[in-house]
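Student: 3D model of this:
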Amino acid sequence: MPLLHLIVLALVQGITEFLPISSSAHLILVPYVTGWQDQGPLLDVAVHVGTLLAVLIYFWRDVWEMLRGLMLALRGKRSPGQRMIVHLVIATIPAILAGYLLHKYAGDALRSVAIIAWATIGFGVLLYVADKIGMTVRRIEHMNIGTALLLGLAQVLAFIPGTSRSGITMTAARFLGYERADTARFSMLMSIPVIAGAGLLGALDLVEAGDVRLTEDALIGAGLAFISALIAIALMMRWLRRASFTPFVIYRMLLGAALLALIYL
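Tutor: Next up, the predicted model:
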């Protein structure tokens, strides 16, 4: 893949992965809008892995607390980090099951611009409603197993391109009364096992393919996505500590309307 294509894909992924605007939809739209050849799911996974590294670094305190919780659990002690791990595992199970079924039976059937357009608008409206009526009285420390499971079930909807994994989990958390910054924080922590699992499968596919050029492209894309994602995370977290999700909703409405115009007009 030409370097320019890789740069565009990596920037698109890095910027949009953790914003509630659907990175998978944007990755599908890049070849549609530019006329470039579709990069395929393997490169999609590669740039996702780059964003995973950005999450691990930005939220290193949470990651360290979870690792510390594992060590304390081995010694029979309980800790907040241990509780966080339990919640992430529970929230991840529905996505693993749904991802396996879709990978086996659906393939690329959902990579449709029409689906992206309607999902972008529909779930954007849902985010707006949740942000307006949701209270801001809960933080991650108040989470329980039931809440983690509900957020995990919401995450399954993200397999529909245009939904946004971060967007739908933030929407669900806002409906449940969680503060904006904490909804984003837990949503990004939820991405760790999901992206790590997809990255492992993608790496195995690359090894089986034995394509050196494709592997090089994947590594370059992952590196560029890491840099752009780290910047995007920092800016979004700063924004959500003092403002609402409304700008993201407006963007979704404009993008969805533009896509519907391209399709039907």
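Student: make it CA atoms for all contacts and neighbour counts henceforth
Tutor: OK.
Student: Doesn't Gly76 belong to a strand?
Tutor: No - counting by DSSP: H, G, I helix; E, B strand; the rest coil, Gly76 is not part of a strand but coil.
Student: ok, it to Arg68 distance?
Tutor: 12 Å (C-alpha to C-alpha, to the nearest Å).
Student: Run through the helices of this protein in chain order.
Tutor: Assigned by DSSP state H, the chain shows helices spanning 3-16, 23-34, 40-58, 60-74, 80-105, 113-133, 145-156, 165-175, 180-209, 212-240, 246-264.
Student: Now the second one, please; I'll put the structures next to each other:
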Amino acid sequence: MDYVQLVVLALIQGLTEFLPISSSAHLILPAQLLDWPDQGLAFDVAVHVGTLAAVMLYFRRDIFLLVRDWLLSLTGKGSTPHSRMAWHVGLATLPAVVFGLLLKTTGLDEAMRSVAVIAATTLVFGALLGVADFLGKRTLRLDDMTLGQAMMIGLCQMLSLIPGTSRSGVTMTAALMMGFTREAAARFSFLLSIPVIMGAGLLLTLDLAGSPEPVDWGVLAGGALLSGLSALLCIHLFLGFINRLGMLPFVVYRLALGVVLLFFIH
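Tutor: Next up is the predicted model:
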């Protein structure tokens, strides 16, 4: 990798991981459209570590309360909104874990990494996000969430393993459809990203451990730092503006990107 590729891919990962526009699509496209060499497993691990550090740093107080109250609930100290949310996040993660392992063992995850798939999912799920934002009642808060609603969002999260779908996009779409506010939908999506990114990073690390790929620690550190800082800024700005801007800018972007991608299908 040269430094231009490093900077571009690290910023793409950081800026798109938590926006409803699909980070996986944006990481695949430069290699396919600009004929860049594949960034490799080690770099993928590094940028995932960067974005994971960013979301955990931003939600550090929430994570502390969730873990504390969840542990207390296990010792019979009673249920709290934080312990219930911890159960919601944990259980809603399971469908994506099972589906992800299934795709990996069958090889379908690699088969779907194409411009045609990305173009289709970008258009379809971009339109669904717009419909959900327009029709959703936006009255429910995060504390109103039931386990059934959390599991439904978790089931929808499985679709994010298809490149171009966007994990944050599909989970926010599901939450908005159920009547949650934009901020509640975004916050649950971000909390749900923590175990998912951890799991993805672990799988990549295991793959890397069995790979002869050489490791450039300077490149990895730079990628992790850039992706982490850009992700931290992205989360802060997104939560600050989402109630005023809504999802329309992201819907328009996705539809425009999808149309452009159609011209690159061979």
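Student: rewinding a little: so which of Gly76 and Arg68 of structure 1 has more stuff around it?
Tutor: Under the neighbour definition other C-alpha atoms under 10 Å, Gly76 of structure 1 and Arg68 were set side by side, and Arg68 has more, 15 against 8.
Student: can you tell me which residue in structure 2 aligns to the more buried one?
Tutor: Alignment note (TM-score structural alignment): Arg68 of structure 1 maps to Arg68 of structure 2.
Student: Quick one: map Gly223 of structure 2 onto structure 1.
Tutor: Checking TM-score structural alignment: Gly223 of structure 2 goes with Gly221.
Student: how much space between its match and Leu19 of structure 1?
Tutor: In terms of C-alpha to C-alpha, Gly221 of structure 1 sits 19 Å off from Leu19 of structure 1.
Student: Go through the helices of structure 1 and pick out the most buried.
Tutor: Of all the helices of structure 1, helix 165-175 carries the top mean neighbour count, a mean of 27, counting by mean count of other C-alpha atoms under 10 Å.
Student: Provide the aligned range in structure 2 for that helix.
Tutor: Under TM-score structural alignment, the match for helix 165-175 of structure 1 is residues 167-177.
Student: What's the average distance for that stretch when superposed on structure 1?
Tutor: On superposition with structure 1, the mean distance recorded for stretch 167-177 of structure 2 (mean C-alpha distance after the TM-score superposition for structure 1) is 0.3 Å.
Student: go on, stretch 42-53 of structure 2?
Tutor: Counting by mean C-alpha distance after the TM-score superposition for structure 1, stretch 42-53 of structure 2 comes out at 2.3 Å.
Student: which residues sit against that stretch?
Tutor: 10, 13-14, 17, 194, 197-198, 201, 204-205, 208, 213, 215, 219-221, 223-229, 231-232 (C-alpha atoms under 8 Å, 6 or more residues apart in numbering).
Student: Run the chain-centre distance for it.
Tutor: Averaging C-alpha positions (C-alpha atoms, centre = their mean, to the nearest Å) puts stretch 42-53 of structure 2 13 Å from its chain's average.
Student: repeat for stretch 40-56 of structure 1
Tutor: On C-alpha atoms, centre = their mean, the centre of stretch 40-56 of structure 1 falls 10 Å from that of its chain.
Student: what do you get for stretch 153-165 of structure 1?
Tutor: With C-alpha atoms, centre = their mean as the basis, stretch 153-165 of structure 1 stands 9 Å off its chain's centre.
Student: what do you get for stretch 198-208 of structure 1?
Tutor: So, by C-alpha atoms, centre = their mean, the centroid of stretch 198-208 of structure 1 is 19 Å from its chain's centroid.
Student: average offset between it and structure 2?
Tutor: Per aligned residue, stretch 198-208 of structure 1 averages 2.0 Å (mean C-alpha distance after the TM-score superposition for structure 1).
Student: whereabouts in structure 2 does that stretch align?
Tutor: So stretch 198-208 of structure 1 sits over residues 200-210 in structure 2, by TM-score structural alignment.
Student: Ignoring the adjacent residues along the chain, who's closest to the counterpart of Phe59 of structure 1 in structure 2?
Tutor: Counting by TM-score structural alignment, Phe59 of structure 1 lines up with Phe59 in structure 2. Excluding its sequence neighbours, the residue lying closest to Phe59 of structure 2 (C-alpha to C-alpha, 6 or more residues apart in numbering) is Leu191, at 7.9 Å.
Student: what's the spacing between that neighbour and Leu239 of structure 2?
Tutor: 13 Å.
Student: now do Asp62 of structure 2
Tutor: Relative to Leu239 of structure 2, and taking C-alpha to C-alpha, Asp62 of structure 2 is found at 15 Å.
Student: One more: Ser24 of structure 2?
Tutor: Distance of Ser24 of structure 2 to Leu239 of structure 2, given as C-alpha to C-alpha: 21 Å.
Student: do Leu159 of structure 2 as well
Tutor: 24 Å.
Student: try Val4 of structure 2
Tutor: 29 Å.
Student: same question, His82 of structure 2
Tutor: Look at His82 of structure 2 and Leu239 of structure 2: by C-alpha to C-alpha, they are 20 Å apart.
Student: Likewise for Cys156 of structure 2?
Tutor: Following C-alpha to C-alpha, the distance that separates Cys156 of structure 2 from Leu239 of structure 2 is 22 Å.
Student: same check, this time on Phe180 of structure 2
Tutor: For Phe180 of structure 2, the distance to Leu239 of structure 2 - C-alpha to C-alpha - is 15 Å.
Student: same check, this time on Val45 of structure 2
Tutor: Distance from Val45 of structure 2 to Leu239 of structure 2, by C-alpha to C-alpha: 26 Å.
Student: and Ala111 of structure 2, how many neighbours?
Tutor: 11.
Student: Kindly state which residue of structure 1 is aligned to it.
Tutor: Using TM-score structural alignment, Ala111 of structure 2 sits opposite Ala109 in structure 1.
Student: Ok, Ala96 of structure 2 next?
Tutor: Ala96 of structure 2 maps onto Ala95 in structure 1, by TM-score structural alignment.
Student: List the contacts of its match.
Tutor: Gly152, Leu153, Gln155, Val156, Val194.
Student: how about 7 Å then?
Tutor: Applying C-alpha atoms under 7 Å, 6 or more residues apart in numbering to Ala95 of structure 1 gives the contacts Gly152, Gln155, Val156.
Student: number of nearby residues for the nearest residue to Leu157 of structure 1 once chain neighbours are set aside?
Tutor: Leaving aside its sequence neighbours, Leu157 of structure 1 sits nearest to Thr163 (C-alpha to C-alpha, 6+ apart; 6.8 Å). If you count neighbours by other C-alpha under 10 Å, Thr163 of structure 1 ends up with 29.
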